[in-house]
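1. Fold the following.
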Amino acid sequence: TEPLSGAESQTLRTFFTSNYMDPNKDLDSYGWMLFTGDLAGVKADFERRKANVPHNVAVNQIFALRWGSTQTPVFNCLLLSTLIQPGGRQKVLDVARWLIAIGVPVDGKDLSGTTAFAHSISTKPAFDIEYAKILLDAGADINHRNRYGSTCAHEFCMVWTPLPDAVARAKTALGFFLSNGGDPNIADNDGITVMRLLRAPWMSGLKEAAEIAERKRKQNGCWFCGSIPSDRHAVELLRCSRCKKARYCSPPKGCQRSDWPNHKQG
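-> Presented below is the predicted three-dimensional model:
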């Protein structure tokens, strides 16, 4: 679970290209209930758990579940199901909503440190705005960084060829990312930011959109995590005592401390 960069980062990326959670091989009976959208079975399982342990312990037991060599957690498993068997999508989404309602956190991470939210808008292959919104409303961190130090935007902005469909999907994903407080200036463990990825000639339109959104974010929200006071983000923003312009989430969040290496150079 340690952060990776350079050759170590590439080794894990290569591992993920040839290893995956195989439902037929890796899922146990509970995993199959998730995968098939068996809400009645999932509810019955939870009641059996609560017969032996308190509610919060039963919730944590579900949150801790992982499957396969890539250590796929609950909400990642549900997303994978919607890709493999789209006909059962609504049943799977009902299971996701119910698990959220009982308090199962949505920020479980696989072996790469990637969450279901990040996978849901990665565009490689998933691009599921509906599921992303469900997870975001349940508390998913849009600026979460995986073991490579990457946000979800690093993944969908890695467009190496100017294919219209690929660029269009990246543009839509970037728009969603930016409009929900995503920060394109977060660097991964190799020092690469999303803004740098957008320098490719065929990404110029996306770069302009990111720059506009970044100016708006700095006017209205936290300069580090992008949170804007709203019904979903009950945060208080405090101004930097030095520049009097930058605003950050108040403690205990450490946004100002985390942004200091970048802010002091501005």
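
2. can we go C-alpha only for contacts and neighbour counts from here?
-> Noted.

3. Please look at Asn143 and Asn180 and confirm they touch.
-> No - shown here, Asn143 and Asn180 do not form a contact pair, counting by CA atoms under 8 Å, at 9.8 Å.

4. These two: who's more crowded?
-> A direct count of neighbours by other CA atoms under 10 Å for Asn143 and Asn180 places Asn143 higher, at 22 against 17.

5. OK, contacts around that one?
-> Asn143 makes contact with Thr151, Cys152, Gly182, Asp183, Cys225, according to CA atoms under 8 Å, 6 or more residues apart in numbering.

6. Same list, those residues, but as JSON lines with distance to Ala44, neighbour count and secondary structure please.
-> Output for these, formatted as JSON lines (distance: CA to CA, whole Å; neighbours: other CA atoms under 10 Å; DSSP: H, G, I helix; E, B strand; the rest coil):
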{"residue": "Thr151", "distance to Ala44": "36", "neighbour count": "27", "secondary structure": "coil"}
{"residue": "Cys152", "distance to Ala44": "34", "neighbour count": "27", "secondary structure": "helix"}
{"residue": "Gly182", "distance to Ala44": "38", "neighbour count": "27", "secondary structure": "coil"}
{"residue": "Asp183", "distance to Ala44": "41", "neighbour count": "28", "secondary structure": "coil"}
{"residue": "Cys225", "distance to Ala44": "38", "neighbour count": "24", "secondary structure": "coil"}
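
7. which two in these are spaced the farthest apart?
-> Greatest spatial distance among those (CA to CA): Cys152 and Cys225, at 13.5 Å.

8. What is the neighbour count of Lys171?
-> 20.

9. and what of Ala44?
-> Counted with other CA under 10 Å, Ala44 comes out at 11.

10. what helix or strand does it sit in?
-> helix 39-50 (DSSP states H and E).

11. give me the element the closest residue to Leu206 other than its chain neighbours is part of.
-> Using CA to CA, 6 or more residues apart in numbering and skipping residues adjacent in sequence, the residue nearest Leu206 is Lys171, 6.0 Å away. In this assignment (DSSP H and E), Lys171 forms part of helix 164-179.

12. which secondary structure elements does that helix contact?
-> Identification of packing neighbours for helix 164-179 by 3 or more CA pairs under 8 Å, 6 or more residues apart in numbering; DSSP states H and E yields helix 152-156, helix 204-220.

13. structure for this one too, so we can compare:
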Amino acid sequence: MRRDEGVRLFASDAERRADGSGGLKAHPRMFAILDRTSGYIKNDEGGQTLRDLYRAGTVGQDPNMYRRFALDCFSGQTTAVRQAVENGRAPDLTGTETPYKFGYCTLVIAGAQRGAAQCPGADHAATLKYLLNSGAPVDSCDIVGLTALHHATQNTYGPTVALARVLLENGADVNYQNRYGEVPIMAAFQIGDPRMVELLMEFGADLAKPDADGTTGQSMFVNTGPTVTAAVMKWMRKRTGEQLPLDGKSCAKCGKTNGALKICSKCHAVKYCSPECQRAHWREHKQTCTPFNAATSVTVRPSYSDLGMLLPTADVTRQSLGIPAAPHPSSHNRMSHKPHMKPGQPKAMVIKVQVPYTGRAPTMQDGLMLVYDKKRDFVCTLRPGDNREAYMRIAQTVWTKGVGGAKAYFPAELKSRDELVIKVGEVLAEQPF
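-> Below is the predicted model of the structure:
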């Protein structure tokens, strides 16, 4: 929706000069590319050109160019949609609108994403459910094979995540491949919204299904940011029944997720909401509560050399591509610095260790390791020359047990600014930082 105009909801088709296009324009070259192949289209065989033309054709989107029924779907007018269907005035719900061939479920998603939830009387969830119950196909796809679920994963503004759940609960194919061979979760990875990623994983998103160029979700999610990585890995473990310490923010005894949680002072690998829960859980937890010692831990000397700003690679990539990224606290951009500490008061923390990485794989050789905690009140590097044995023990653990062999999370205790104890014997679940 062009934000400078808004939806003229109560104007007639004639007053809005609605021609049914929605302001979308399909370039003839798009159809030439689509017609010359019946399979998935690789980027170098016209796929990238098709993407560019598709995007260019949406620049002039204008919901006022939709005809009445399509506009009511777009703006979430459930009563009007129901009356049109029951009175026989609605078009065939299996049909499409606009040169891009948007189905009516896609129009509901498009409106929610573009601010139409602010229209008077709007209820996009109710409108979507009514359409689906009345026979609108849940997986109707547009000219490049994008279903309503595909569209929902490209922009999670407003109630879009909730609408995606409605689609999935009504049978939307979570692994439907568009003309590029992409399943919906690939777009969710690109925008980096963990809510959408978790939803798609919950309904069985297949990370092994390749697109036309052989790219899989499995190969790309590690590079799409820590919140996405944590969401994916959590669901992958759920599917196999595996568990790791600190897998999600919850009390180890009662499962409470809200409020402050205190970490076990002995192992630093479980959290509790209260001393009562900790005591009640001790009989079970003591079987796995391993302390920091020579067998489980290494001691290293942090280096606070200046590395510049810690901008997340995934966010830099999104900015360069014009994809909106969720804002981060300014502390997340802090460069290496010594933490504030009181003498004799060590800090228990969860740290992230990143080994040297090429962008596709770890280098598996010496180089600076980056270490920091969630709040970034502690950011340092580790050098192989300071304590090579400890360095290699950390590196080997990350290479073999970390995410993509590139990064891993550990319990740690900062004894002083110059003494960090890392419990390499206990790799934690991926954390959202």
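
14. need the next SSE after the helix holding Lys171 of the first structure, C-terminal direction.
-> The element immediately downstream of helix 164-179 of the first structure (helix or strand, assigned by DSSP H and E) is helix 194-197.

15. Run through who's touching that next one.
-> Taking CA under 8 Å, 6+ apart as the rule, helix 194-197 of the first structure contacts Ala153, His154, Cys157, Met158, Pro184, Asn185, Ile186, Ala187, Lys207, Ala210.

16. corresponding residues in the second structure for that helix?
-> Alignment of helix 194-197 of the first structure against the second structure: residues 217-220, by TM-score structural alignment.

17. in the superposed pair, what's the mean gap between the matching stretch and the first structure?
-> By mean CA distance after the TM-score superposition for the first structure, the fitted stretch 217-220 of the second structure averages 1.1 Å away from its aligned residues in the first structure.

18. Find the pair from the contacts of helix 194-197 of the first structure with maximum spatial separation.
-> Greatest spacing in the contacts of helix 194-197 of the first structure, by CA to CA: Ala187 and Lys207 (15.7 Å).

19. thinking again about what came up before, if you map the contacts of Asn143 of the first structure onto the second structure, which are still there?
-> Compared against the second structure with both residues aligned by TM-score structural alignment, their matches' CA atoms under 8 Å, the contacts of Asn143 of the first structure retain Thr151, Cys152, Gly182, Asp183.

20. Starting from Gly103 of the first structure, give me the distance back to the third one.
-> Gly182 of the first structure sits 24 Å away from Gly103 of the first structure, taking CA to CA, to the nearest Å as the criterion.

21. Please apply the same query to the second one.
-> In this view, Cys152 of the first structure and Gly103 of the first structure are 24 Å apart by CA to CA.

22. Equivalent analysis for Trp32 of the first structure, please.
-> Using CA to CA, we find Trp32 of the first structure at a distance of 21 Å from Gly103 of the first structure.

23. again with Leu174 of the first structure
-> Leu174 of the first structure is 29 Å from Gly103 of the first structure, by CA to CA.

24. neighbour count winner among the two?
-> Leu174 (25 against 16).

25. so who does that one touch?
-> Ala153, Phe156, Cys157, Leu206, Ala210.

26. and in the second structure, which of those residues remain?
-> Retained in the second structure from these, counting by both residues aligned by TM-score structural alignment, their matches' CA under 8 Å: Ala153, Phe156, Cys157, Leu206, Ala210.

27. Trace the first one over to the second structure, please.
-> Using TM-score structural alignment to pair residues, one finds that Ala153 of the first structure aligns to Ile185 in the second structure.

28. Now for its match, how many residues are close by?
-> When neighbours are counted by other CA under 10 Å, Ile185 of the second structure comes out with 27.

29. Tell me who's in contact with it.
-> Contacts of Ile185 of the second structure were listed using CA under 8 Å, 6+ apart, and they are Thr153, Val174, Val197, Leu200, Ala205, Gly217.

30. for the second one, helix, strand, or coil?
-> Following DSSP: H, G, I helix; E, B strand; the rest coil, the label given to Val174 of the second structure is coil.

31. And it, how far from Thr96 of the second structure?
-> 21 Å.

32. What of the first one?
-> The spacing between Thr153 of the second structure and Thr96 of the second structure, counted by CA to CA, is 20 Å.

33. Between these two, tell me which one has more neighbours.
-> Applying other CA under 10 Å to Thr153 of the second structure and Thr96 shows that Thr153 carries more neighbours, namely 25 against 20.

34. Counterpart of the more buried one over in the first structure?
-> Matched across to the first structure, Thr153 of the second structure falls on Ile121, judged by TM-score structural alignment.

35. Contacts only, for the spatially closest residue to that match that is not a sequence neighbour.
-> Nearest non-adjacent residue to Ile121 of the first structure, counting by CA to CA, 6+ apart: Phe127, 4.5 Å away. For Phe127 of the first structure, the contact set (CA under 8 Å, 6+ apart) comprises Ser120, Ile121, Ala173.

36. Tabulate those in JSON lines, adding columns for distance to Pro73 of the first structure.
-> Output for the contacts of Phe127 of the first structure, formatted as JSON lines (distance: CA to CA, whole Å):
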{"residue": "Ser120", "distance to Pro73 of the first structure": "14"}
{"residue": "Ile121", "distance to Pro73 of the first structure": "17"}
{"residue": "Ala173", "distance to Pro73 of the first structure": "23"}
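
37. Which one of those is nearest to Asp45 of the first structure?
-> Relative to Asp45 of the first structure, and with distances defined as CA to CA, the nearest of the contacts of Phe127 of the first structure is Ser120, at 26.3 Å.

38. Can you get me a residue count around that closest one?
-> Ser120 of the first structure, neighbours per other CA under 10 Å, totals 24.

39. Equivalent analysis for Leu132 of the second structure, please.
-> Leu132 of the second structure: 19 neighbours (other CA under 10 Å).
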